[in-house]
Every structure is written in C-alpha cells, then in structure tokens.
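Chemist: please work out how this folds:
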Amino acid sequence: MAGLGLAVIIATSVKAQPGKLALTDDFVDKNLKEAAAQYHTLIQRVPEGVFPRNYIKADDKLVTAKSNSWISGFYPGTLLYLYEYTRDAELLKEAENRLQLLEKEKNNKGTHDLGFMLYCSFGNALRLTGNPHYQDVLLTGAESLASRFNPTVGCIRSWDHNGDKWKFPVIIDNMMNLEFLNWASRVSGNPKYADISKTHANTTLKNHFRADNSSYHVIDYDPETGAVLHKHTHQGASHESAWARGQAWGLYGYILMFRDTQDKTYLKQARNIATFILDESSTPEDGIPYWDYSVSGPDVPRDASAAAITASALLELSGMVKGKESKRYLQAAEHILTSLSSAAYKAPIGTNGGFILEHSTGHFPGNSEIDVPLSYADYYYVEALLRYKHLLDQ
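Modeler: As a prediction, the model looks like this:
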C-alpha cells in the first residue's frame, strides 16, 4: 500500500502520550466489537440500491438515501473501518456491494460533497484492499470536485440550490473535502488539486470565522468579483450562532490541512477552533454538545454526530502539539468517547435500526433528523475508536 498517500486514519500524526492514556484496550475492543455486531443488524435492514441515513424509532422505519446523497459514503466507510478491525469478510462484502452502487457519483459535478461520498468510502477501500480500480474512481471524482472551483472567489462552490438566497454559497462543511484533493495531487502528481485545496482553505480562513474563532455556516460570494455578500448560519439557531457540527467540521478540516501541508497557519486555526469548542460553557458535563452552542436546556436536542467528529479530530490534534495543550485535547476526546460509549448514547445491539449511536441532530431549523441516529455519527465514532486503538498499540 505504500505510495497511495491515503491517511484516513492517520497513523503518522496520531501520536501517543506515553503513560497518559485513560481508556483501555478492553474499552476500545468492546466498543468496536459491539459496533461490528450492530452493523450486522443494519446490514439485514438496508434494501438494495440505497444507503442507510437514519432511523425513526416510533415507526421502526429505516430512512434511506440514494447514491447522490451527501451521506452515501458513510455506510460503506463505516463497514470498511469495522472490517479493518474485525477482518470480517461479510462486512467487506457488503461495503464493496455498496461501492458498486456509489461509483457513478465519480462523475457528479453537481455537488461539493464528493470527499464525504467517495473518499470516506473508496478511500478506505483503496487503503485496505489496494484495488487499483478504486484509485481510478477517486481520481475521476477529484476532477469532478475540482470543476466546482471558482478562482475569482477562491473557493469550491457548495450548493446549487436556493438561487434566490445565495449566488455562490460556501459552507464550512466543504473543508472536509480538501483531504480528497490533497490526496489526488500526491497520487497524480498534478499540483492543481492541492492548489485548489489551499486556496479554498485560505479563503475560508479569511471569511468564515468570527473574532472568537467560531464560524458561520454559509458565506455567500459574488462569483463575478469574489466579494462577500452574506454571512449566514443556515442550520444554526441564528446567523450569528455557532452551529455545533459546523464547528466540528472546521476543526477537523484545518487539522487535515496542517497534516497534509505542514503549514502552521492551519495548525494555529485548528487550535483556535479547539479552544472555542472546549471553552464553550453551554456544553453539558458529558461533553456532548447541544445542536447549537447558543442554545441549552433539558429539552434541547444534543448532537452526538458533532461530538464524534470533534473527538476524532481532537485525537489527531493532540499529536500535533505538546505538553498541557496536547493533554487537554486528549482528555477531551477521551471524555467524549466515554460518554458516547455509555448507555446514554450507544444503543443496545439489535436496536436503533442497526445504528450504533443515538441522539444526533441533522437540521434542526429545517425540522429534519432531530434526535435520531445518523450514519455519519457512526462513521466518526468508529474512526475515533480506531484512532484511539492506534495510540494504545504504539
């Protein structure tokens, strides 16, 4: 596998702090084994031709999505992570079955989400199997993603919908696609993809963040001049609020940009975002945030997906810094993982429609996916467990 340039679990930058790990092999092994058992439940429920999105407990209804959904890569990606741990051939078989369905999205130039859709799925498949066909799929997909870049704006366009509201919307989530482009440059030798990635990250750094290092969700640009037209938080409580999952995307995105470029500007921004998240007083004691950092209360939904993304990101960030700062990030990730692995958030095997985690929030203002399991919450939870296992094994 040498030379593939894949770093979906980042063995090189997730570094152990000797003698400082609070969680045990038994803890990690138990939760990964139970996650794999739970996904065997999910496998039995997912119809052919679609991908699992969430589960409505009251109706015992599995909600699915087609391959062009932004969430389509998470189910095969999670299966592949679990296969990496268990070497269970059934998990690999199901993942590869869904990859066949997903492959056509490599030509989809109508979405910015190809990093989620293809890199989380085919990227892991390539890393684990070495199948050269998966590399071809990824390189085609990277070219499709690059087609959405506007050099005048300096960003990859996120959405094509709501043309009456935005001209060239760029969302903080888009930072998560840059890892895909960085990989494409390393493998193809074409610097174009990495240049787009860095330009997008720099433009986002300039315009997306407030003085306290929280971020807006959507920055709308004039595609003709590159001027900022609007600063919105579409999925948050208000335009000036800090939508919890958006903060997690930004944190993870600048960590991966530092990993890929070693540009300390990106590390500084990741540290700034981490400080905002960890200093946020609204977060409950268990470390699982409300869906937006500006809201709180016993009836306010949590977002386990934001917590899982944050935990995985903080584990990597802890290996990029030293001393008390590293310890703070590591301990925060351990605390989140402990909470997510408790009965308060992790469903018993055979329940929850086959999803691992409960209590995520997709789009609260849109009254969509509120307090439900979500495929990407599972993906980043399993990723965080695998990253922690790597620390234990060093």
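Chemist: make it CA atoms for all contacts and neighbour counts henceforth
Modeler: Noted.
Chemist: and R87, how many neighbours?
Modeler: 12 (other Cα atoms under 10 Å).
Chemist: what's the answer for D286, then?
Modeler: 13.
Chemist: pretty sure it contacts I336?
Modeler: Yes - using Cα atoms under 8 Å, D286 makes contact with I336 at a distance of 6.9 Å.
Chemist: would you map the strands across the stretch 251-394 of the chain?
Modeler: Taking DSSP state E, counting those that start in this stretch, the strands of the stretch 251-394 of the chain run over residues 360-363, 368-372.
Chemist: before we move on, what about the stretch 1-150 of the chain?
Modeler: 51-56, 61-65, 149-150.
Chemist: deepest-packed of those, please.
Modeler: strand 51-56 (a mean of 23; mean count of other Cα atoms under 10 Å).
Chemist: other SSEs contacting that strand?
Modeler: If contacts are counted by 3 or more Cα pairs under 8 Å, 6 or more residues apart in numbering; DSSP states H and E, strand 51-56 sits against strand 61-65, strand 368-372, helix 375-393.
Chemist: could you also give me the structure for this next sequence, so I can compare it with the first?
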Amino acid sequence: MKYKLALLLFTALAWTGCSEKPSQKKAPSILELSQVHYDSLYKTITPLKNSEKMMPRTTRNGKLVTVGIYDWTSGFFPASLWNLYGLTKDKKWKDRAVEYTEKLDSIQYWEGNHDVGFIMECTYGNALKYMDSPAYDSVVVQTARSLSARFRPNAGVIQSWEWSKKWDCPVIIDNMMNLELLFHATRITGDSTYYNIAVSHADKTIENHYREDNSSFHVVDYDTETGEIIKKNTHQGLSDDSAWARGQAWGLYGFTMSYRETGDPKYLEQAQKIADFIQNHPNLPEDKVPYWDYNAPASKDTPRDASAAAIAASALYELSTFADNKNAQTHQDFANLIMESLRSPAYFAKVGTNADFLLMHSVGSKPHDVEVDVPLNYADYYFLEALLRKKDIDGENKS
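Modeler: Next up is the predicted model:
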C-alpha cells in the first residue's frame, strides 16, 4: 500500500515536461492531491462494494468507518466523485460516481427519513448536471414523492424525525437542505406540488427557527394538528439557545438555494442575514473555521468544525452570484478566507493519512461525544463543491 501511495503521489507531483529540472517542478494543486486521496479511498473500499456497509463515512480510532445506504451520509462519497468529475472532466470519476450512485437506487422509495434529499439530490441530482437520463429523472421524482409523504399540512413543514418521544413533530434546521430535491422534481415534472411543499417549509423555517440576531434554533417541535409550536431546543448544539455551527451553515446554504430555485427576495435577504451573523460573530476564530458551536467557550482545546466551514464556503460562493456587487465581493472574500484555511496543512490531510479523507477536524455531535475531531464525508463533499463553484465564478469551468 505504501508503494502504491508513493506512486500516486509521484503522479500528482509529476511535471508535464520531461526535460524540466527538479527545481522547476510545481507543487501539486489541491485538486491533484484530492484526486490522489480519492483514488486511494476508492481502492480501499472496492472490496466492500457488494457488502452491506460500502460507503465511507468517517474514522474511529484512526480506522475507516463505512456505512450502509440507509445512513443519512451515504450519498456523500458518490457525490464527491461527481464533484471530482465536474472539476476534472476525467471519465474515471464519472464511471466511479455512477457505480456508487446506483447503489442507492432503493432509497427512492424510503419514506422513513427526511434526509433522502441529502442522499439522492447530491447523487442522482448532481449526475443530471452532467448527463441526460430519464431513468435518473424518475429516481429524483420518486424520491421527492417519498419525501413529500413526510409533509404535515396543518403545520406546513416536513417532519424530520420519529425515533424519539421527546418530540411530536420535530423539524431541524438541516431539513432546509432536503428542499432542493423537491424543487428539482417540479422542474422535471412541472408538478407544483413539490415546489409548494418546499416553499411552505422554507417560509415556516424563517418564521420559527430564527432569532432576532439571525442565529437559528436547531429543533422546532410542532403540534401536527394545530400547527402550534410546542418547544424550541437543540439536539447537537451546546444548549437550546446556542448557535450550533453546522446548523448555521445549513441555513445559509438552504436559503441561498431556495432563492436560486424561486427568485423570492425574502430568501436572499435571509441568506445574507445568516452570512452576516457568521462572518461577524465575535467568537469566530481568526482562521474563519468555527468552533463546533458559536457559543462554546473558546480555547485551544475547543473542537473546530471544518464541515461547517466547508458548507458555509460553498454557500457563500453561490450567494455571491445573486448579491449586489458590494455584497458579492464580501461573500467571495469571506469564502476565500475560509477555503485558504481549509486548504492549509492545518485542515487538509497529508496523502496517506486521515483514511484518505481530505479534511481533518470536523465534528458530528459533540454533546453525544460522537465523531469529534474526525474527518467526515460531507466535509469533503462541500469542500469539493466549493472548489467547483469557485472555478465557475472565475470562469475556468465553462466547458
């Protein structure tokens, strides 16, 4: 394995001109290094491809952890392969992305989780950016139909969880991310049912999740009969009143996407308010990679969340394309600062380490002491998406 990694790294480092002197060789780019990582990760999991748990998610005690297709993160590995294809146009990445995307086929019928949007829009939805496929269109629409079964019309929201009696109808801020699937289904079919559900959920989220300072609660619990709010609390944040870092990034991304899909200015306004909250928060570290919760006591030992930073950077690049010139530059500059940190050795792993994930230092759920200071597959996905969006903005990806 060491020899294979060495060969891969040599390929990434190789200068295209054979006659160049060693001193003239270029250092490998982040994209080249990302491909080396994912070449190795792909080869590591290949023996597992027909097993129940074939998707890489994170590490535990430094060892790779894989999950099955019904895990909420199952789509992020194939989705990262789609991003690598978008960045390189190398057919190898497309072939691998198709291979692992199609392992998720049965999820289209699953009504038991709101995160089917994460799983299927990031895979089948991304695939449709690069290929025409009526079969993939059908998968997106059927998944949207399954997700719509979780819509609670009296409350106007899509229910997130059912696994605890702690809540009646919990809605987490993360659920904003699953709306993209519904918007996509309406574009495919012309059926406004999915669009209307997404808009209703987004409107209720603005109304009930956000505080005066534009930070978000994690969980809002609804009465499904009356639509009234039962309580507002957290599941993964520091406290009920704190600003869980990844939750703020989910909201920023979700409302930016909602503006893209609807053109409704209230979503753009909400996204810009959230961006301002994040950028101007007094507890944001100098390197712009947040602590796991914005209200967590700041110290050198407080865990950072690179996944929250990557999600925010990707959202900020897209937000910049909708904002006026002054705000656009502000959003791009902030995203660039975040990415500068994530690309640095402080967060971007050396080849042959980190179980071949790209980013170090993410946090899954600190209150539950689960996935603290580890790589996470969704951190990699949004990091690569941010690279892709940055490339598009710079006019380098117009093929």
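Chemist: what does the TM-score come to for these two?
Modeler: TM-score of the superposed chains, computed with TM-score structural alignment, normalised by the length of structure 1, equals 0.90; 365 aligned residues with a Cα RMSD of 1.4 Å.
Chemist: what's the counterpart of K390 of structure 2 in structure 1?
Modeler: Matched by TM-score structural alignment, K390 of structure 2 corresponds to Y388 in structure 1.
Chemist: contact partners for its match?
Modeler: Neighbour list for Y388 of structure 1: 28, 315 [criterion: Cα atoms under 8 Å, 6 or more residues apart in numbering].
Chemist: okay if I get the strands of the stretch 251-394 of structure 1 as a markdown table plus distance to K33 of structure 1 and mean neighbour count?
Modeler: Shown next, in a markdown table, are those (distance: least, Cα to Cα, whole Å; neighbours: other Cα atoms under 10 Å):
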| stretch | distance to K33 of structure 1 | mean neighbour count |
| --- | --- | --- |
| strand 360-363 | 22 | 23 |
| strand 368-372 | 22 | 19 |
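Chemist: still on that earlier bit, mind checking which of the helices and strands packed on strand 51-56 of structure 1 is nearest N202 of structure 1?
Modeler: Distance to N202 of structure 1, taken as Cα to Cα, is lowest for helix 375-393 among those, at 25.2 Å.
Chemist: what's the mean deviation for that closest one versus structure 2?
Modeler: Aligned to structure 2 and superposed, helix 375-393 of structure 1 gives a mean residue distance of 0.6 Å (mean Cα distance after the TM-score superposition for structure 1).
Chemist: ok and that helix relative to strand 51-56, angle-wise?
Modeler: 100 degrees (axes from the mean of the first three to the mean of the last three Cα atoms, to 10 degrees).
Chemist: counterpart of S299 of structure 2 in structure 1?
Modeler: Residue pairing (TM-score structural alignment): S299 of structure 2 is matched to G297 of structure 1.
Chemist: tell me who's in contact with that match.
Modeler: So, once contact is read as Cα under 8 Å, 6+ apart, G297 of structure 1 ends up touching nothing.
Chemist: so who does the aligned partner of V351 of structure 2 in structure 1 touch?
Modeler: Aligned against structure 1 by TM-score structural alignment, V351 of structure 2 finds its counterpart in I349. By Cα under 8 Å, 6+ apart, the contact set of I349 of structure 1 is 34, 37-38, 41.
Chemist: hmm, which of these are common to structure 2?
Modeler: Compared against structure 2 with both residues aligned by TM-score structural alignment, their matches' Cα atoms under 8 Å, the contacts of I349 of structure 1 retain 34, 37-38.
Chemist: would CSV of those residues with distance to P151 of structure 1 be doable?
Modeler: Supplementary listing: the kept ones among the contacts of I349 of structure 1 in CSV, determined by distance: Cα to Cα, whole Å:
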residue, distance to P151 of structure 1
E34, 46
A37, 47
Q38, 45
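Chemist: any idea which of the residues you listed has the most stuff around it?
Modeler: In the kept ones among the contacts of I349 of structure 1, the most neighbours by other Cα under 10 Å go to Q38, 21 neighbours.
Chemist: wait, isn't it in contact with F355?
Modeler: Yes - contact criterion Cα under 8 Å: Q38 of structure 1 and F355 qualify, at 6.7 Å.
Chemist: shared neighbours of those two, anything?
Modeler: By Cα under 8 Å, 6+ apart, no residue touches both Q38 of structure 1 and F355.
Chemist: what separation do you get for the nearest residue to R343 of structure 2 once chain neighbours are set aside and L387 of structure 2?
Modeler: Nearest residue to R343 of structure 2, sequence neighbours excluded (Cα to Cα, 6 or more residues apart in numbering): I30, at 6.9 Å. Distance, I30 of structure 2 to L387 of structure 2, by Cα to Cα, to the nearest Å: 9 Å.
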